[in-house]
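# structure here, sequence nowhere to be found:
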């Protein structure tokens, strides 16, 4: 997106995915959590006028997967600060309605802490997060959807 496209877009809302950089077994790609959360953000933005899709956060809190090959991780306190900076930057650009689509279990608490902290400092802001899309998807999709690959979807 160019400067002109941003200005002409009349964006008043933003959405972004938060994922991880970890191994997802033999059947899913590295970065799967980021790819899925970003795809959900893109799909939402197509249906909501004035919704800007921000770049996804590609690395999350994954230290609990350190035993698996090529896991990259941020410490929880670093993740909180990264998210706070992203949220505050978005608000400074005049967009104070923000949705976070989380794609990774280790990010749930840091997202909640960051969102609450930014909301306290910016009471006019509306910050919502979908903490675990896979739970809602499990309620909406056919019962056997996640049974492939021994439940690893």
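Now that the structure is in, tell me what you want to look at. These figures come from a predicted structure and were not determined experimentally. Residues are numbered from 1 along each chain as shown.

# C-alpha only now, for contacts and for neighbours.
Fine.

# so who does residue 57 touch?
The neighbours of residue 57, taking Cα atoms under 8 Å, 6 or more residues apart in numbering as the test, are 16, 17, 18, 19, 20, 34.

# out of these, which is nearest to residue 62?
Nearest to residue 62 among these is residue 20, at 7.0 Å by Cα to Cα.

# contacting residues for the closest one?
Taking Cα under 8 Å, 6+ apart, we find residue 20 in contact with 31-34, 57-62, 72-73, 103-104.

# and the gap between it and residue 75?
Distance of residue 20 to residue 75, computed by Cα to Cα, to the nearest Å: 12 Å.

# overlap in contacts of these two?
With Cα under 8 Å, 6+ apart, residue 20 and residue 75 have common neighbours residue 61.

# just to be sure, residue 17 is in a strand?
Yes: when DSSP: H, G, I helix; E, B strand; the rest coil is applied, residue 17 is found to be in a strand.

# just checking, it touches residue 103?
Yes: counting by Cα atoms under 8 Å, residue 17 sits close enough to residue 103 to count as a contact (7.1 Å).

# which residues are in contact with both of the two?
Joint contacts of residue 17 and residue 103 (Cα under 8 Å, 6+ apart) are 34, 37.

# looks to me like residue 99 is in a helix.
No: according to three-state DSSP, residue 99 belongs to no helix; its state is strand.

# would you confirm that it contacts residue 115?
No: between residue 99 and residue 115 there is no contact under Cα under 8 Å: 9.9 Å.

# which residues are in contact with each of these two?
127, 128.

# ok, back up a step: want to throw the contacts of residue 57 into a markdown table with distance to residue 5?
Converted to a markdown table, the contacts of residue 57 look like this (distance: Cα to Cα, whole Å):
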| residue | distance to residue 5 |
| --- | --- |
| 16 | 18 |
| 17 | 21 |
| 18 | 24 |
| 19 | 26 |
| 20 | 29 |
| 34 | 25 |
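
# take the one below as the second:
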């Protein structure tokens, strides 16, 4: 059986021994608990973060996985019932405290992995502050390319199923497929539908709008893209492709 790398499932002595053995890289996912259309549960980004962090740590080797920050900055989703959001400053304070805590215990590299679109820009902007707070013996890095994430999903969807045009970045064929891969029966497949469709050229402006305005003003059903055509097989390929790309960033 493979050694456990998820810190919350390890004992304190086991973590200490891992650090002593030179396992000093730790991956931290930053997700969200927010609406994902009529067909997906609120925990999509948090659960996806759990899986991504493990996949990335395995690819990096000699790395552990910290508990996912499950609630993020989701103010733009508050028009939809059930969404839970931290203020941006609160979210960043939590992330900073994670980095400081992990550095205190001897980790020398902290890799933040956003699994919710709203967390990308704040984390990128706070990277220098995190590094200062963590101290000179610990490096803090952030994967910050949201457009690349959507591009990876679109490429996989097109290559595997001819569905690249249905990827929009939120509750779409990509996230629906990922949830199918992770949790059998969790998707309300009969409710999967089309939302706001977009093109790669339109994405930068649309991302700006959904992060600065109410999400519902852009897509009333809470979907960016089209959720139809999703499958667990497609989801597994998307998870693998994105983990490959994110791990490559941290290895560069």
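Cool, got the structure. In this text the structure is predicted, and so the values were computed from the model without any measurement.

# any idea what the TM-score is?
The TM-score (TM-score structural alignment, normalised by the length of structure 1) is 0.87; 153 aligned residues with a Cα RMSD of 2.1 Å.

# closest to residue 119 of structure 1 among the contacts of residue 57 of structure 1?
Taking Cα to Cα as the measure, residue 119 of structure 1 lies nearest residue 16 of the contacts of residue 57 of structure 1, at 16.8 Å.

# can you tell me the closest non-neighbouring residue to the aligned partner of the closest one in structure 2?
Aligned by TM-score structural alignment, residue 16 of structure 1 pairs with residue 28 of structure 2. In this structure, residue 28 of structure 2 finds its nearest non-sequential neighbour in residue 112, 4.8 Å apart by Cα to Cα, 6 or more residues apart in numbering.

# what residue of structure 1 takes the place of the one you found?
So, by TM-score structural alignment, residue 112 of structure 2 is matched to residue 100.

# doesn't residue 130 make contact with that match?
Yes: here residue 100 of structure 1 reaches residue 130: they are 6.3 Å apart, a contact under Cα under 8 Å.

# how about the strands in structure 2?
25-30, 63-65, 109-114, 139-142, 167-170, 224-225 (DSSP state E).

# can you redo those strands as JSON lines with distance to residue 237 of structure 2?
Shown next, in JSON lines, are the strands of structure 2 (distance: least, Cα to Cα, whole Å):
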{"stretch": "strand 25-30", "distance to residue 237 of structure 2": "19"}
{"stretch": "strand 63-65", "distance to residue 237 of structure 2": "21"}
{"stretch": "strand 109-114", "distance to residue 237 of structure 2": "19"}
{"stretch": "strand 139-142", "distance to residue 237 of structure 2": "23"}
{"stretch": "strand 167-170", "distance to residue 237 of structure 2": "14"}
{"stretch": "strand 224-225", "distance to residue 237 of structure 2": "19"}
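
# can you list the ones you listed in CSV and add distance to residue 210 of structure 2 and mean neighbour count?
CSV is the format used below for the strands of structure 2 (distance: least, Cα to Cα, whole Å; neighbours: other Cα atoms under 10 Å):
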stretch, distance to residue 210 of structure 2, mean neighbour count
strand 25-30, 19, 27
strand 63-65, 30, 26
strand 109-114, 17, 26
strand 139-142, 22, 22
strand 167-170, 11, 27
strand 224-225, 10, 26
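
# which of the ones you listed sits closest to residue 243 of structure 2?
strand 109-114 (10.0 Å).

# and that closest one, what does it pack against?
strand 25-30, helix 44-60, helix 88-104, strand 139-142 (3 or more Cα pairs under 8 Å, 6 or more residues apart in numbering; DSSP states H and E).

# quick one: the third one to structure 1 mean distance?
On superposition with structure 1, the mean distance recorded for helix 88-104 of structure 2 (mean Cα distance after the TM-score superposition for structure 1) is 0.8 Å.

# quick one: that helix to strand 109-114, angle?
If you take axes from the mean of the first three to the mean of the last three Cα atoms, to 10 degrees, helix 88-104 of structure 2 sits at 150 degrees to strand 109-114.

# how long is stretch 224-233 of structure 2 end to end?
Stretch 224-233 of structure 2: ends 21 Å apart by Cα to Cα.

# state the distance from the residue nearest to the spatial centre of structure 2 to residue 151 of structure 2.
Centroid-nearest residue in structure 2, with Cα atoms, centre = their mean: residue 115, separated by 1.0 Å. Taking Cα to Cα as the measure, residue 115 of structure 2 falls 15 Å from residue 151 of structure 2.

# what lines up with residue 56 of structure 1 in structure 2?
Checking TM-score structural alignment: residue 56 of structure 1 goes with residue 68.

# contacts only, for that match.
Counting by Cα under 8 Å, 6+ apart, residue 68 of structure 2 touches 28, 29, 30, 31, 46, 49, 50.

# out of the residues you listed, what pair is the most spread apart?
Using Cα to Cα, these reach their maximum pairwise distance at 28 and 46, which is 11.3 Å.
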